[in-house]
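Asker: Structure for the following, please:
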Amino acid sequence: MQPRQQTELEKVKARIRALAAKTTDRGCSEAEAMLAAQKVGELLEVYGLGMSEVELREEACIQREVVITGARLQAVGIIFMAILRLTETRGWMVGRSQFVVFGLEPDVLMGEYLLHVVAGAVDHEETLFRASESYRRSRLAPQQRLRSFRYGFAERVSDRLDELAAHRRASEEAAHATSGAGTALVVAKEARLSEAFRGLGIRLRSRTTTRRVSDGAAFRQGVAAGGRVGLERPVGAGAAAPALPRPRR
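Answerer: Predicted structure coming up:
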């Protein structure tokens, strides 16, 4: 890497670190947090497109832990895999409440950030749902209503994150098409992650859970709430890229 290019990439990484630290859990307003998410996404794109295969191999991998507790854990646990796919990271859970994200530093910081954003959104939207007329009118037990709402929320947010992941891949492939480096960079990144992960000596086990929707109306409200979360351009979408369409009301 040329000294000038290395300096520019370090500047980008420093800005990603600063912006990713802006979450509503850390005293930042929701509007500020959403603006920070958009800017981090733009910087991640600059960072990714500015790296070569050699630089990818030299890049250090890190891991960050995020503890999520309370009722929101039910939805966040479902969304976690979509966050990993979007940020191109590896991840696992320790116990029932600790989420671990592992990968290249900018990607991991974005994964940590999204976990905080989603957790805060679950709390906000569930408060609105509890105050709604449909919640009060339902004859089902409160936990059945709330569980169905969380499942709908998690499904919609996961779908939106997967749409953003597909957009990120397409943007990267298009940007590298002229140089023919796209496939090589994807392979190099996966190899770097696999090598670093093996060095941890961790063996992961998959876990399956059964989800049953008891309240269809609550589930649909959860889907609508998941469409309201401010996820436009969190990763891999520059300022000129179109935002995801809002769901029709």
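
Asker: CA only for contacts and neighbour counts going forward, please
Answerer: OK.

Asker: can you pull the contacts of residue 66?
Answerer: Residue 66 makes contacts with 98, 99, 100, 112, 115, as judged by CA atoms under 8 Å, 6 or more residues apart in numbering.

Asker: how far away is it from residue 92?
Answerer: As for residue 66, its distance to residue 92 is 11 Å (criterion: CA to CA, to the nearest Å).

Asker: Now do the shared contacts for these two.
Answerer: Contacts common to residue 66 and residue 92, judged by CA under 8 Å, 6+ apart, are 99, 100.

Asker: Tell me the secondary structure of residue 238, please.
Answerer: Here residue 238 is recorded as coil under DSSP: H, G, I helix; E, B strand; the rest coil.

Asker: let me redo that: residue 213
Answerer: On the basis of three-state DSSP, residue 213 is classed as coil.

Asker: Alongside the first, I'd like the structure of this one:
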Amino acid sequence: MNRETIRKRVNILRERTTARGCTEAEAMEAAEKIAEMMREHGLSGDDLDMGEEAGLVKASDKRLRLPLWGLIAGCTNTAAITRTLLSGLQVVYVGREPGPEIAVYLLDVCNNAIDAELARFRRGDFYRSRRKASTRRKAALDFTAALVQRLCRRLDRMFEGNRNHADAQRAAQELDRRFPTAQSTKPARRHKVTYDSAAEAGWLAGGRVHLGHGVRGGSDKPLLIGRN
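Answerer: Now for the predicted structure:
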């Protein structure tokens, strides 16, 4: 049983209170079980309040997408780290719940949208009229960079009222505690556009993407994160 599974089980037990309809005996039994599990597995209060979720990304243009993944962390009051796995690149979000789950939901939505819009662009006349593999690649990068920029602006506006500095700071501290050997990476260099037409198409595509505040498997209704 991994640490995250244990944490979730403890949090389920925390819901067994008299205010929620449990008897005093049931609430006391749950409290005793919580204390036992926390001692046994070395869990702290932060372990219970701070969640962790990870999403897998398979993309060859991760340099262009990194700013988006970082912005998602800022929007959801979480902290993020990337790890390279055999199956692809894993983006891990740590923070106060439901921040991490919302972050991975947005990660999935945005990356799937980028992949779908890029595939559509590659079927278009502009991309297909590029004769060389190198010029087609430049066109695709210009398209993706502009699309990501548009998504970043939209998310920034969407979550403007949900940012909480204290929660974000706690998330960063918790990330450092969970991943003490992690190293920071240098910010990506600003992308230099070769084809204005490709960049314009990417910007327009970024406006078409449907963005919701929802959680995977839940509704798209706005959620207030980082607030009591």
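
Asker: Once they're superposed, tell me the TM-score.
Answerer: Superposed pair, TM-score by TM-score structural alignment, normalised by the length of structure 2: 0.64. Supporting alignment: 176 aligned residues with a CA RMSD of 3.4 Å.

Asker: Would you list the buried entries among the contacts of residue 66 of structure 1?
Answerer: Buried members of the contacts of residue 66 of structure 1, counted by 16 or more other CA atoms under 10 Å: 99, 100, 112, 115.

Asker: Need the max-distance pair from the residues you listed.
Answerer: Between any two of those, the greatest separation by CA to CA is 10.4 Å, found for 100 and 115.

Asker: Which residue ranges of structure 2 form strands?
Answerer: Assigned by DSSP state E, the strands in structure 2 fall at 50-57, 78-85, 88-96.

Asker: Which neighbouring elements make contact with the lengthiest helix in structure 2?
Answerer: Counting residues, the longest helix found in structure 2 (DSSP state H) is helix 133-158. Applying 3 or more CA pairs under 8 Å, 6 or more residues apart in numbering; DSSP states H and E, we find helix 133-158 of structure 2 packed against helix 62-75, helix 99-122, helix 125-128, helix 196-208.

Asker: Out of these, which is closest to residue 143 of structure 2?
Answerer: Residue 143 of structure 2 sits nearest to helix 196-208 of all those, at 4.3 Å, using CA to CA.

Asker: Where does that closest one end up in structure 1?
Answerer: Under TM-score structural alignment, the alignment places helix 196-208 of structure 2 onto residues 216-228 of structure 1.

Asker: quick revisit: could the helices and strands packed on helix 133-158 of structure 2 go into TSV alongside distance to residue 147 of structure 2?
Answerer: Below are those laid out as TSV (distance: least, CA to CA, whole Å):
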stretch	distance to residue 147 of structure 2
helix 62-75	10
helix 99-122	7
helix 125-128	16
helix 196-208	4
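
Asker: wait, which of those helices is closest to residue 21 of structure 2?
Answerer: Closest approach to residue 21 of structure 2 among those is made by helix 99-122 (27.8 Å; CA to CA).

Asker: who touches that closest one?
Answerer: Against helix 99-122 of structure 2 from outside (CA under 8 Å, 6+ apart): 51-55, 57, 69, 72-73, 76-78, 93-94, 127-128, 140, 143-144, 147-148, 151, 201, 205, 209, 211-216, 225-226.

Asker: contacting residues for residue 222 of structure 2?
Answerer: Taking CA under 8 Å, 6+ apart as the test, what residue 222 of structure 2 contacts is 212, 213, 214.

Asker: give me that answer again for 6 Å
Answerer: Residue 222 of structure 2 makes contact with residue 213, according to CA atoms under 6 Å, 6 or more residues apart in numbering.

Asker: same thing with residue 19 of structure 1?
Answerer: Residue 19 of structure 1 neighbours (CA under 6 Å, 6+ apart): residue 36.

Asker: before we move on, what about residue 103 of structure 1?
Answerer: By CA under 6 Å, 6+ apart, the neighbours of residue 103 of structure 1 are 61, 62, 89.

Asker: And the residue nearest the centre of structure 1?
Answerer: residue 83 (3.4 Å; CA atoms, centre = their mean).

Asker: For residue 154 of structure 1, see how far away that one is.
Answerer: When distance is defined by CA to CA, residue 83 of structure 1 is 11 Å away from residue 154 of structure 1.

Asker: If you drop the residues flanking it in sequence, what lies closest to residue 30 of structure 2?
Answerer: Distances taken as CA to CA, 6 or more residues apart in numbering place residue 13 nearest to residue 30 of structure 2, at 5.6 Å, with adjacent residues excluded.

Asker: Next: residue 238 of structure 1.
Answerer: Here the residue nearest residue 238 of structure 1, using CA to CA, 6+ apart, is residue 42, at 4.9 Å.

Asker: The helix or strand hosting that neighbour to helix 73-87, inter-axis angle?
Answerer: Assessed by DSSP states H and E, residue 42 of structure 1 sits inside helix 30-50. Compare the direction of helix 30-50 of structure 1 with that of helix 73-87 by axes from the mean of the first three to the mean of the last three CA atoms, to 10 degrees and you get 30 degrees.

Asker: Trace helix 30-50 of structure 1 over to structure 2 and give me the residue numbers.
Answerer: Using TM-score structural alignment, helix 30-50 of structure 1 corresponds to no residues of structure 2.

Asker: Go through that helix and flag the buried ones.
Answerer: Buried residues in helix 30-50 of structure 1 (16+ other CA under 10 Å): 30, 33-49.

Asker: again with stretch 216-230 of structure 1
Answerer: Buried residues in stretch 216-230 of structure 1, counting neighbours by 16+ other CA under 10 Å, are found at 217-227, 229-230.

Asker: And stretch 55-62 of structure 2, by the same measure?
Answerer: Using 16+ other CA under 10 Å as the test for burial, stretch 55-62 of structure 2 gives 55, 56, 57.

Asker: do the same with stretch 57-66 of structure 1
Answerer: Neighbour counts over stretch 57-66 of structure 1 (16+ other CA under 10 Å) mark 57, 61, 62, 63, 65, 66 as buried.
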